[in-house]
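Asker: with the sequence up front, the predicted model follows.
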Amino acid sequence: MVHHISDEAADEPSITTQTPPNDPSQAPLVYKVGYPPPKNLATEFTETLRETFFHDNPLRQYKGQSGPRRFMMGLEFLFPIFGWGRDYSLNKFKGDLIAGLTIASLCIPQDIGYSKLANLDPQYGLSSFIPPLIYAAMGSSRDIAIGPVAVVSLLIGSLLQAEVDHVKNKEEYMRLAFTATFFAGITQAALGFLRLGFLIEFLSHAAIVGFMGGAAITIALQQLKYVLGIANFTRKTDIVSVMESVWRSVHHGWNWQTIVIGVSFLVFLLFAKYIGKKKRKLFWVPAIAPIISVILATFFVYITRADKQGVQIVKHIEQGINPSSVHKIYFTGPFVAKGFKIGVVCGIVGLTEAVAIGRTFAAMKDYQLDGNKEMVALGTMNIVGSMTSCYVTTGSFSRSAVNFMAGCKTPVSNVVMSVVVLLTLLVITPLFKYTPNAILGSIIISAVIGLVDYEAAILIWKVDKLDFIACMGAFFGVVFVSVEIGLLIAVAISFAKILLQVTRPRTALLGNLPGTTIYRNISQYPEAKLTPGVVIVRVDSAIYFSNSNYVRERILRWLTDEEDRAKAVGLPKISFLIVEMSPVIDIDTSGIHALEDLYKNLQKRDMQLILSNPGSVVIEKLQASKLTEHIGSSNIFLAVSDAVRFCTTKSMQEP
C-alpha cells in the first residue's frame, strides 16, 4: 500500500513504518517518496526571486487596502515617524529628553576626538548633528544613537591618508572625505533598496569581533601621542611602528604635565565606567563623565596656562554651522574612483556595525528591525551628511547603550542630541579652545576599550576553532599591519570558511539505535548498530558543482572502509549503499552526474544504490534528469528504516 506525504512528514521517523501491534503477520505500511507537481519556468523563477529578495513578504500588509491607505502605509514604510508619531505623548518625550541630553553629554567630546582620528578638524565631527535628524525620520530602531564612531573614523582616516596627505593637501583631503561619505551613503541605500542586505552577512561574527578588537587596540595606541604629549609621532598604525615612535620620544618628547592630565582623567573615566557597569541605575555616571572631564581639564589648562608648558590644546573650533559641501564632492576626475572605493568599504563596515547594534537592542525590547529599511535610512543620512560637511556616521554602540539605559522611547532622543550639538556649535565652541588633546585621547581610549570583547573570543575558541582563526587573523592583521589589511583578512577568512564548508561538506556513517527505527551518526551515538551487508551514509549539505566530486569520493571511501572492516571480521559482503538525503536541500547538474557516476561504480561492484528521503527540489531534479529511472523508483524510500528493511529482505531472498 503506497501513500504520498509531505516533506514535513518525512522528518518524523516514527511514522515512516508502522506495524499493527495486534497483527504481526500483516505487512508493514511503507510510505514512498512523493513527487511534487511540475512547475513552469515562470512560477519557479518567481518563487526563487521571492524567497531570495522578499522572504519577509513586505507587501502583505497592503493587500485589501484602499488606494489612499496604501499611500499612507507606503509613506510610513519609508518614514516610520509618520507611524509612531501618531501615538507620541508627553510621557514618551520625557524619556527621550532625558536620554537625548545624556547621550549629548557623551557625544560632544567624542565627536571632537573622533574627528581627529579621521584627520579632520573638530567642527566636522560636531557637524554630525544632521544625520541623526534624518535617521529619526527614516530609521526603524528606537535605540540607536547616530554619530561618528571610532572604528569608522580610524578606517576612513587611514584610507584617505593613503591617497592624500591631510597636512600638505588639507582641502583635497577634506573633499575626498565628503566624496567617500557620499558614496558610502549610496552604497548603503542601494543595498537596502535592492534588498541585498544579506551581503553584509558574509562578514562573520568572529571576523567582526577580531576586527573590532584590533581596531580598538590600534585606536588606543594612536592616542598615546596625545596622552604622552608627543609632537612628532608616526603616521603608521601598526603596533611596531607606534611603539618605536613612543620609545624614541621617551627622553625628549614626553610632556609630564600632559601625562598627568591624560592618565588622571583616564583613570577617572574608567572608574566611572566601572560604576555604571556595577550599578545600572547609575548609567548616567559614565555618560556625563567625558563632558565633566573636558570641562575640568579645560578649566585647569586655562587657569594654569599649561599650554605654555607644552600641553597641546585644541586651539580653535569654527563657530557656527558649517556651510554646504555639495560643491566639494568630487563627481569627476581621478578622485571619484578613490572616493568610491573608500566609501564602499566604510559604508559596509558602518552598516555592519549599525545593523548589529540595532538588532541587539530590538531583541531586548522585543520588536522587529527591518534590515533593508535600516540600510536605506543609514544611506540617506550619509548622502545628506556628505552635503552638509559631515563624514561617515553610523550607529554607536556606547551611545546606543547609554540611550537604551537612559530610557529612550523613540528616535526623538537623536533629535534632542542633535539640538544640543547644534547649540554647542552656535554658542560654546570658543570655550573648547583650551581643551587639552590629552583629555580627548583619554575619552577615546575609555570608549574603545569596550570593543575588545575577549569573552566573545573565548567563546568562539570553545565553539569553533576555524571561527577563532578568522577572529585572530582579523585581529592581528589590524594590530600588526593596518586597518585595511585587517579588514581584508577578515573578509578573506570569512569567504574561505564559506568555501571550505561548501566544498567539503560533512558526511556521516549511520547506524540503528537499538529498539528503534531511528538511524543516526555512529560517531555521535556509539551505541548505534551497523547493519550487516548495508552501508548507510548521510550527506549533510546540498550537492553542487563545488562539492559533487568530493561527495562522491567521500561516499566511496566510506564504502571501501566498511568493505575492509566487513572482510576483516567475517561479516557478509556489502551489497547495498543507502544514501540518506534528508539534509540535501538542493542539487545541480554536477551533483546529478556525481550520483550517476556513483551508481555506475556500484554496478561494477555488484552493489545496489538506494536513496532515502530526497526532498521535493531534489527528487524533482532527479526525475527530470531520468536518474530515478536508472536507480529505479522502487529503490527510493521515504525513510532509512524502510530502505534497510527492503535491503535485508532482499538479502534473505537471495541464495
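Answerer: Received the coordinates, thanks.

Asker: switch to C-alpha atoms for all contacts and neighbour counts from now on
Answerer: Will do.

Asker: right, and the helix or strand after the helix or strand containing Leu191?
Answerer: Assigned by DSSP states H and E, Leu191 belongs to helix 170-193. For helix 170-193, the following helix or strand on the C-terminal side (DSSP H and E) is helix 205-222.

Asker: contact partners for Thr298?
Answerer: Shown in contact with Thr298 (CA atoms under 8 Å, 6 or more residues apart in numbering): 432, 434-436.

Asker: put this next to the first one:
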Amino acid sequence: MHQPLLDDAKEDTDNAEYAGFKEDAADMKNVQLKDQCRQCGNKLCSISTLRKKLPCIKWIPKYGLRELQCDAIAGFTVGLTVIPQGLAYSKLAGLPPQYGLYSAFMGSFIYCFLGTSKDITLGPTAIMSLMTATFATSPIPQDPTYAIILSLVCGVVQLVMGTLNLGILVNFISYPVINAFTSAAAVTISFGQVKNILGLKNIPREFGPMVYETFAHIGETRIWDTIMGLCSLVILFLLKKLRTIDWKDEPGAEIKLSQKIARKVLWLIGTGANAVIVIAAAGIVAVLHSQNITGHLSLTGHLKEGLPPFKVPSFSVTNGTETYTAGDIFSGIGMGFFIVPVLGLVETIAIGKAFARRNNYVIDASQELIAIGAANIIGSFVSSYPVTGSFSRTAVNAQSGVRTPANGIFTGAIILLALAVLTPLFYYIPNAALGAVIISAVVQMVDFAIVKSLWKTNKMDLVPHLFTFVTSLAIGIEYGILIGIGVSLLILLYPVARPPLKTLVRPGILLVQPHQGMLFPAAEYISESIVHKATKGGRPRSVVLDFQHIVKIDYSAVQSLKQLFAEMKRKGQCVVLVHVQPQVMFDLHQAEIPFLIIRSTVDEACEDILAQADGHEMILPQDISDEEHPALA
C-alpha cells in the first residue's frame, strides 16, 4: 500500500543526489578549465616559448668572430647567386626584372631572426615565380599589384598556420607527389625558357600550347639570341663543375698557399657561375652597343633605379579607363591563396629537412611557417611577390661553410647595394643569358630515377607520382599537385575504408577478425560484409566478432553494430564480441546496444552459441554484474 510512496521518495533522493553530482562535476570542469587556461598562459609567457618563437636567441650569445667570417663569405656568395636569378625569375613571374630583387632581400633579413635552419635562404624561386604568373597576373601589363597582394595574403595564411602548429600538414603530402610536382614544374619552366634562348615572342605560358607554339614559330628564331643562350648554357655547365673538383691530394701532403688561393678562386668562380655569365653577357652587349651594333639581342631593358618604397600594399589598380578593386583582385587570384602558401611550406620544409639531416640538426616545421609568413607579409610592403626557400642557393650557402642564419644579413645587404648602384647596368643583360640561368638552375630538379626506385620498392607509390606528373603537364601544375595529393590520400585511406577481414567458418559459426580498425569509413562495409558472409549459402550462422585489433570506435561504428546485431537477431542468430579492449568495452556499454554479448575468448563465445543452439538460454551482459567486467566497473 505504501510501496509507491517509498519508491517516489527514493526516486526524489536519487534525483537530488544526481543533481548534486552534476553540480560537483560542473565545478570540477570549471576548475580544470581554469587550470588549463593558467597553464596555457604560463607556457605562452615562458622563456622556452620565447626561445622557440625567436630562434636567434639560441645562437646570438654564442656568436663569435669565426661565425662572422663564415657567414659573411656565405652571405656574399649567395648574394652573387641571387642577383642574376632574381632578375631571371621576375621575368618568369611576368613582372619587371627589378621585382626579383625586391623579393630577394627582405626574406633574408626576416629569416635571420625567425628561421630554424642555418642553411636555408629565402627569396624568389622558380616554382613560386611560376605560381605567381599562374595566379597573380594583373590585367594591366607589367603591373605587380596582384603579385604583391598574393604575397601579403600568402604570408598571413602561413603565419596563422604556423601559430596553430599546422606544420604537420606537410606530412600528408607524400614524397612521390612532391617529387613529381617538382619534376613537372622543372620541365615546364625549362621549356618555357626555350623562347628566350631562341628569341621568340608571344609564346603562351600553358605547357601544351607553349610546346606547340614554340615549334610552330621555330622559323622565327633569332640567331644572335640562340648563340648567346647556347653558349651561356654550355659555359654555365662547365663553370659549375669547378666547385665540385676533387683534387685527390695525397694523405698528409702539404698544400702550398698559392694552391689554396687558386683552388678557392676556382671554387668561387664555379659558385658564382650565374653572376659570371650575366656579367660577361652584359659586357659583350655593352661592347656591341659601343660599336653601334644594336638590335641583334633581346635585352632586359631599363629598370627602375633605387630601392623600393616601404608602403602598405594597394588593394586596387587602375589603367586609366578601368579600375580593379580588392574584390576583383581576390577573385582573380582565387585558389592561389590556398595553393601558393602550401607549396611555399612544402618547398621550404623539403629543403630544410634535407640539409638538416646532412648537417645533423633539427628544424621546426611550424616555426618555419611563421618565418616564411612573416617574410611574405613584410616583403609585400617592399613590393615583393611570394618567396620561399631556394634549393640551389641553399646548396651554395651550405657549401660556403655557413654557420648561422645571420648570413642572410650579408645577402640582403649585397642585394640592396645592387639596387642602389647597379640597376643602370642591368639594361644590357640579354634575355637569352637569363633564360640559360633559369634552365641551369631548374634542370637539376628533374628526377626520373625515382620511377625505377618506386618500381622496386612499392609499385603503388607510382600511381600518385604518375598522376601528379602527367596532370601537372596536361592541365597545369597548380591542379596537378592537388590531384596528386588527392590520389595519394585515397590510396592511404582505402585500407581504412576497406580493411581486410580474416574469416574462419565453423559448424554454425562464422569467426571474423577485422585487421585495420572500425571507424566510420569502414563501419558500414564491415557490417554488410559480415551479414553477407554469415548468410551465404542460405543457412545463417551466428557470428563471433574478434575485436583484438580494434582500439577505438566512433558513433558510426556503434550504429553499424546496432544494425548488425538487430539484423542477425531477425535471422535467428546472434553476434558475440571477443577480445574487446577496455576502452572499447566502456564505449559499447555507454551506447546501450541491444543484444550486446561480450565474451573473453573465442572458445567461450563458441560454447555459448552452441549452447543456445541446443536450446539453452544465453546469458546476456545485463545479467552480469559490473564487478565481473572490470572495464565497466
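Answerer: Sure, I can see it. Because the structure is predicted, anything quoted here is derived from the model rather than measured.

Asker: what TM-score do we get after superposing?
Answerer: Scored against TM-score structural alignment, normalised by the length of structure 2, the superposed chains reach a TM-score of 0.78; 560 aligned residues with a CA RMSD of 3.7 Å.

Asker: gap between stretch 123-131 of structure 1 and the chain center?
Answerer: Between the centre of stretch 123-131 of structure 1 and the centre of its chain there are 26 Å (CA atoms, centre = their mean, to the nearest Å).

Asker: what's that stretch in contact with?
Answerer: Contacts for stretch 123-131 of structure 1 (CA under 8 Å, 6+ apart): 108, 111-115, 146-148, 317-319, 321-322, 381-382, 384-385, 388-391, 393, 417-419, 421-422, 425.

Asker: neighbours of the residue lying closest to Lys315 of structure 1 once chain neighbours are set aside, how many?
Answerer: Spatial nearest neighbour of Lys315 of structure 1, chain neighbours left out: Lys433 (4.3 Å); criterion: CA to CA, 6 or more residues apart in numbering. Look at Lys433 of structure 1: counted by other CA atoms under 10 Å, it has 15 neighbours.

Asker: counterpart of Lys433 of structure 1 in structure 2?
Answerer: Structural alignment (TM-score structural alignment) places Lys433 of structure 1 against Tyr427 in structure 2.

Asker: residue contacts, its match?
Answerer: 299-303.

Asker: what is the nearest of these to Cys56 of structure 2?
Answerer: Leu303 (35.4 Å; CA to CA).

Asker: could you check how far whichever residue in structure 1 pairs up with Ile483 of structure 2 is from Asp238 of structure 1?
Answerer: With TM-score structural alignment as the criterion, Ile483 of structure 2 lines up with Ile489 in structure 1. Computed as CA to CA, to the nearest Å, the Ile489 of structure 1 to Asp238 of structure 1 distance reads 15 Å.

Asker: equivalent analysis for Val336 of structure 1, please.
Answerer: 28 Å.

Asker: those two: which has the busier surroundings?
Answerer: A direct count of neighbours by other CA under 10 Å for Val336 of structure 1 and Asp238 places Asp238 higher, at 21 against 17.

Asker: surely that one touches Val478?
Answerer: Yes: assessed by CA atoms under 8 Å, Asp238 of structure 1 is found in contact with Val478 at 7.3 Å.

Asker: neighbour-wise, give me the winner out of the contacts of Thr298 of structure 1.
Answerer: Ranked by neighbours (other CA under 10 Å), those are led by Pro436, which has 29 neighbours.

Asker: what do Asp238 and Val478 of structure 1 both touch?
Answerer: Shared contacts of Asp238 of structure 1 and Val478 (CA under 8 Å, 6+ apart): Thr218.

Asker: ranges for the strands of the stretch 401-550 of structure 1?
Answerer: Taking DSSP state E, counting those that start in this stretch as the criterion, the stretch 401-550 of structure 1 carries its strands at 507-512, 519-521, 534-539.

Asker: repeat that for structure 2.
Answerer: For structure 2, the strands defined by DSSP state E cover 122-123, 317-318, 323-324, 388-389, 501-506, 509-514, 542-546, 575-578, 598-599.

Asker: ok, longest helix in structure 1?
Answerer: Longest helix in structure 1, counting residues (DSSP state H): helix 335-365.

Asker: got the angle for it vs helix 170-193?
Answerer: Interaxial angle of helix 335-365 of structure 1 relative to helix 170-193 (axes from the mean of the first three to the mean of the last three CA atoms, to 10 degrees): 50 degrees.

Asker: in helix 335-365 of structure 1, what counts as buried?
Answerer: Within helix 335-365 of structure 1, the residues scored as buried using 16 or more other CA atoms under 10 Å are 335-362.

Asker: show me what that helix is packed against.
Answerer: helix 150-163, helix 170-193, helix 371-386, strand 394-396, helix 397-405 (3 or more CA pairs under 8 Å, 6 or more residues apart in numbering; DSSP states H and E).

Asker: before we move on, the earlier item: distance to Gly192 of structure 2 and mean neighbour count added to the strands of structure 2, as JSON lines?
Answerer: Formatted as JSON lines, those follow (distance: least, CA to CA, whole Å; neighbours: other CA atoms under 10 Å):
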{"stretch": "strand 122-123", "distance to Gly192 of structure 2": "21", "mean neighbour count": "30"}
{"stretch": "strand 317-318", "distance to Gly192 of structure 2": "28", "mean neighbour count": "16"}
{"stretch": "strand 323-324", "distance to Gly192 of structure 2": "29", "mean neighbour count": "13"}
{"stretch": "strand 388-389", "distance to Gly192 of structure 2": "21", "mean neighbour count": "28"}
{"stretch": "strand 501-506", "distance to Gly192 of structure 2": "51", "mean neighbour count": "13"}
{"stretch": "strand 509-514", "distance to Gly192 of structure 2": "52", "mean neighbour count": "21"}
{"stretch": "strand 542-546", "distance to Gly192 of structure 2": "59", "mean neighbour count": "25"}
{"stretch": "strand 575-578", "distance to Gly192 of structure 2": "62", "mean neighbour count": "22"}
{"stretch": "strand 598-599", "distance to Gly192 of structure 2": "66", "mean neighbour count": "20"}
